[in-house]
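> coords please:
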Amino acid sequence: MPVPYRTSFNGKLDRLSSLIDRLRVQVSNALVGETGRESANFTIIENQSGDLRLVFCPLREEVECEFADREPGNGETALVAANIRISGIGKQLINALPQCIAIPLAEDANLTAVVAPLIEEATQPRCGGQAAFQRLCEVVVIRLLRHAMEQGKADTGLLNGLAHPRIAAALVAIHEAPGENWTLEKLAETAGMSRTQFAVTFKDRVGITPMGYLSGWRLDIARAELEAGRQVKSVATLCGFASPAAFSRAFSRRFGYPPKQGRGQAA
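Here you go, the predicted structure:
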């Protein structure tokens, strides 16, 4: 049976939703002028002409950030400053982004449409404002990912692979159906490429072999499912392993402890 790939509203392949579903976005405000703003990794900055610039440094906690445009310059004001923490399997999307990105909002009308109510919630607090701010930040993260993918902001990694229409088809197939009996030949066929062309292009764009990526994705999903309390046997089946024993060996090699122990820790 063909894998039922998710499509967007226009009927085209949806390259992001299966990953975004597995993202966890946590937002804490760092209000302008208050202690803690220096820890913000997300800012919206306005210059004297009223032009807005969005700056997001997703990996700031893990990498020392010296990005020049991160802080307001002369005559500029930070209208919004917040700390956005992203976890979950889908975080590999974030890891594929540059260390810091700065986008003049005049260049992207879709981002501007979300940023306007975000600024309103931050500068004119009302009942439910924290919840609204959280939800809007989640939408901003999604649109940033879309912007980065469409504008070629990543040189290698997952976003770079998703930006390639044929490689994207194979990646979405893996994301949507990790339990499928995938082989290099099947994935190449899904991408509409020869076996050799697909393998070379995938490694060049994503930075890892197709089967290596598939294995890593399956095991990441497996760990998340175990932490949610799912049975080892059902997780092995869900993630496409031939047997619970094969799953246990692969899981232990990757994470350094057996699946049962991971499930016990979650419980």
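> contacts, neighbours, all on C-alpha from now
Noted.
> mind listing the helices for this protein?
Ranges of helices within the chain are 17-20, 91-95, 109-123, 129-151, 158-162, 165-176, 184-191, 195-206, 210-227, 232-238, 244-255, 259-266, based on DSSP state H.
> contacts made by the shortest one with the rest, please.
To tie it back to what came earlier, the one meant is helix 17-20. Helix 17-20 has contacts (Cα atoms under 8 Å, 6 or more residues apart in numbering) with R6, I89, G90, L93, I142, V172, H175, E176.
> residue contacts, the second one?
Shown here is I89, whose contacts under the criterion Cα under 8 Å, 6+ apart are L19, R22, L23, D220, I221, A224.
> can I assume L184 is in contact with M211?
Yes: with contact defined as Cα atoms under 8 Å, L184 reaches M211; the gap is 6.9 Å.
> this one next, for a side-by-side:
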Amino acid sequence: MDRLSAVLDRFRVQASLFHTGLMCGNHTFEAMPGRAFMHVLRRGEMEVRHLPGEAEVSSLRLAEPTVLLYPRPLHHVFVNPPREGSDFTCATLDFDGGERNPIVQSLPSVIRVPLDAVDGLRPALDLLFAEADHVRCGSRLLASRLFEVVLIQLLRWILDHPAKAGVASGLIMGLSDPRLAKSLVALHQAPHEEWPLERMAAIAGMSRSAFAATFKTATGTTPASYLTDWRLTLATSMMRTRRPVKMIAAELGFAGTASLSKAFRQRMGVSPREWLAESGA
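Purely as a prediction, here's the structure:
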């Protein structure tokens, strides 16, 4: 079962290579709205520091080839040896929907994974490094696309090892449960359809009560609330393209524009029109 494609089709991510090579001394990466990072430590040892209280850990010590994923804006500092430095290849990530992206919402503030822990990651990284290290026609663009491939491979690993990645609840935890994943994938693919609890539970092969309890434990919310949040998150993504709200409401299974606007205001605190004005979409 493909647990990721329906989400990534709706909420795309774009990577942009910005550094490859040695880093010596201290390097600060500021928290900027809408900016995520992926860093790949290829060689060397170094320390990563976070501002107190902003991440699950205040510092990390890296001593082996490692991928670091910052899915949302977070101030972090690389502390490298002053002379020999550490060898990095780095990219910024732009998740569609920003911090409302359902994948971003379900991930911890920083994920640290040794490269050898992810099966099949090395071949993609070899291609990425080959393009990043040599200036050829289209090399930067190709390296950026390969970063997106690496991200998908990393997300696959996180789905299979949520505890090791530090995932506690949310979409990723729900998709990690083989039973819940069946219902979630079906819901993601057809948000416009009716999704009573009985239907979700039947797809998962569970009783209503067992499904509801397991769903709440995994995702941190009820099936009905999750469905509403999923539809509204899709709505914000569609509104950025200036699609008419009436059309969006019909495509996402709302009774009409008024129904969408009411749910939107309850969740977001503003109307769709006000949200568009505030977001600058």
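> of the contacts of I89 of structure 1, buried ones?
Using 16 or more other Cα atoms under 10 Å as the burial test, these include L19, L23, D220, I221, A224 as buried.
> tell me the counterpart of the second one in structure 2.
So that's L23 of structure 1. Matched by TM-score structural alignment, L23 of structure 1 corresponds to R12 in structure 2.
> before we move on, what about the fourth one?
Following TM-score structural alignment, the counterpart assigned to I221 of structure 1 within structure 2 is L234.
> quick check: that match vs R208 of structure 2, distance?
L234 of structure 2 is 26 Å from R208 of structure 2, where distance means Cα to Cα, to the nearest Å.
> same question, S261 of structure 2
For S261 of structure 2, the distance to R208 of structure 2 - Cα to Cα - is 30 Å.
> looking at these two, which is more packed in?
Taking other Cα atoms under 10 Å, S261 of structure 2 and R208 do not tie; S261 has more neighbours (20 against 16).
> need the counterpart of the more buried one in structure 1.
Checking with TM-score structural alignment, S261 of structure 2 has S248 as its match.
> centre-most residue in structure 1?
L93 (3.0 Å; Cα atoms, centre = their mean).
> enumerate every residue touching the alignment partner in structure 1 of A143 of structure 2.
Alignment note (TM-score structural alignment): A143 of structure 2 maps to F133 of structure 1. By Cα under 8 Å, 6+ apart, the residues touching F133 of structure 1 are L118, E121, A122.
> could you rerun that using 10 Å?
For F133 of structure 1, the contacting residues are V27, S28, N29, A82, P117, L118, I119, E120, E121, A122, P125, V139, by Cα atoms under 10 Å, 6 or more residues apart in numbering.
> mark which of the residues you listed are buried, thanks.
Buried among these (16+ other Cα under 10 Å): V27, N29, A82, L118, I119, E121, A122.
> and the two most separated of those?
Maximum pairwise distance among the buried ones among the contacts of F133 of structure 1 (Cα to Cα): 14.5 Å, between V27 and I119.
> circling back: what is in contact with L184 and M211 of structure 1 at once?
Going by Cα under 10 Å, 6+ apart, residues that sit against L184 of structure 1 and also against M211 are A199.
> excluding its backbone neighbours, what's nearest A169 of structure 1?
Spatially, and ignoring its direct neighbours in sequence, A169 of structure 1 is nearest to A191 (5.4 Å; Cα to Cα, 6 or more residues apart in numbering).
> structure 2: which residue goes with the one you found?
Counting by TM-score structural alignment, the partner of A191 of structure 1 is A204.
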